[in-house]
Structures are given as C-alpha cells and as structure tokens.
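*Asks:* Build the 3D model from these lines:
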Amino acid sequence: MTEHTAPDSPATDSWTLANAKARLSEVIDRAQAGPQIITRHGKPNAVIVSVEEWARKTARKGTLAEFLLASPLRSADLKLERVHDAPHDELP
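*Replies:* Have a look, this model is predicted:
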C-alpha cells in the first residue's frame, strides 16, 4: 500500500487525512474503483468505498431462521439439559 502525496503520483489506495481533505473529490472518484484508506498519524483510520461496494458488503444474506435451518447441527440429535439454578443476586 502506497501513500498518496502528490497530484502526479500513481494511483493508490491510501491517503493521509490532510491529502484526503484537500482532494476529497479525487478520493471519492477513486473509491469507485476500490476502497480508499485514510490514515491519521501514519495508521489506517477510515475507509471510503463506493455506495455499490457498501451495499454489497452490508446486504443481508438471509434470515436468522434460514441460517439455523441450514445448520449442519440441525440433525445432530444433541441432548441439552437446562440448568435450573437460582438467579444471581443483583449488584447493589
């Protein structure tokens, strides 16, 4: 990963916070091709991605019920016993 520092630098995916602020339009344009990492004090701090990438990464891939029904443990015939201990005292 290379740091983007000058307008004539080759395409990159990492920007200092100062450069990202100064060239936000370019950061956003480049995010259409791939994630853009913003660094602060030399450490990765944030990532800018396209709306399409965000939607793809955050899309729900089914319901919890579908996940549980598809579990390989569904037919494992597990024998579980519930513990009927008294509840713990509440903290003061």
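*Asks:* For the rest of this, base every contact and every neighbour count on C-alpha atoms.
*Replies:* OK.
*Asks:* Which parts of this protein are strands?
*Replies:* 3-4, 14-16, 36-40, 43-48 (DSSP state E).
*Asks:* Just put those strands in TSV and tack on mean neighbour count.
*Replies:* Formatted as TSV, the strands of the chain follow (neighbours: other C-alpha atoms under 10 Å):
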stretch	mean neighbour count
strand 3-4	18
strand 14-16	22
strand 36-40	20
strand 43-48	14
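*Asks:* For P87, which of the ones you listed is the nearest?
*Replies:* P87 lies closest to strand 43-48 among these, at 42.9 Å (C-alpha to C-alpha).
*Asks:* To compare with the earlier structure, here is another sequence to fold:
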Amino acid sequence: MTDHSTAPDSPATDTWTLANAKARLSEVIDRAQTGPQIITRHGKPNAVVVSAEEWSRKTARKGTLAEFLLASPLHGADLKLERMHDVPRDEMP
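*Replies:* You can find the predicted model right below:
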C-alpha cells in the first residue's frame, strides 16, 4: 500500500515500497501524472518516478553557457587569474 505522505511543494506525492511499486507499476505511473512517486528500499528513499512532462520541464536547458556567463554578477569584473603551467600527464597505455 502507499503511504500518502505530503511534501510541502507537492501535495500528490506518494511513497511506495519497492515491492509494492513493482507489483503496481501501472498505478505508480498513473499517479506520477499528478505528483512525484517516491520508491523506498529498506525504508529509505531510493528513486522517484515523475511524469515525462515534469521530467522535461525540470531538465530543459534554460539558455546557453554564454548567456549564463553574460548574466553573471562577475561579468565585466577585472579579475586577475593565474594559470598553472604544469606539464601534461603521460598517456595511459
């Protein structure tokens, strides 16, 4: 059975034991459409099932590296960086 625990930012979060999640995978996936489903192993959180839409939203790139660097509060700062001039490592066989 699921433990209907509620996370503050995700009212539809359910917790499943690994055995219950395996036995009721279809239900876990259905419920993931409304909120994250936590799967525990040995009583500890081990995995989270989320909808494909939520995964896409969380992993979507939010701009380029150049845009990130240009938005930095250090952009335009006159930083003096020293680089180490070590010799390269030997190639591994």
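*Asks:* what's the TM-score here?
*Replies:* Here the TM-score for the pair of chains, by TM-score structural alignment, normalised by the length of structure 1, is 0.77; 86 aligned residues with a C-alpha RMSD of 2.6 Å.
*Asks:* Turn the strands of structure 1 into CSV, columns for distance to L68 of structure 1.
*Replies:* As requested, the strands of structure 1 are arranged in CSV below (distance: least, C-alpha to C-alpha, whole Å):
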stretch, distance to L68 of structure 1
strand 3-4, 44
strand 14-16, 39
strand 36-40, 36
strand 43-48, 32
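*Asks:* show me where structure 2 has helices.
*Replies:* 18-23, 25-32, 52-59, 65-70 (DSSP state H).
*Asks:* which strands and helices sit next to the first one?
*Replies:* Translated: helix 18-23 of structure 2. If you count contacts as 3 or more C-alpha pairs under 8 Å, 6 or more residues apart in numbering; DSSP states H and E, helix 18-23 of structure 2 packs onto strand 37-41.
*Asks:* check contacts around the closest residue to N19 of structure 1 other than its chain neighbours.
*Replies:* Nearest non-adjacent residue to N19 of structure 1, counting by C-alpha to C-alpha, 6 or more residues apart in numbering: T5, 6.8 Å away. Shown in contact with T5 of structure 1 (C-alpha atoms under 8 Å, 6 or more residues apart in numbering): W15, T16, N19.
*Asks:* In contact with the second one, which residues?
*Replies:* Looking back up the chat, that one is T16 of structure 1. By C-alpha under 8 Å, 6+ apart, the neighbours of T16 of structure 1 are E3, H4, T5, I38, T39, R40, G42.
*Asks:* The second one maps to what in structure 2?
*Replies:* Superposed on structure 2 with TM-score structural alignment, H4 of structure 1 falls opposite T2.
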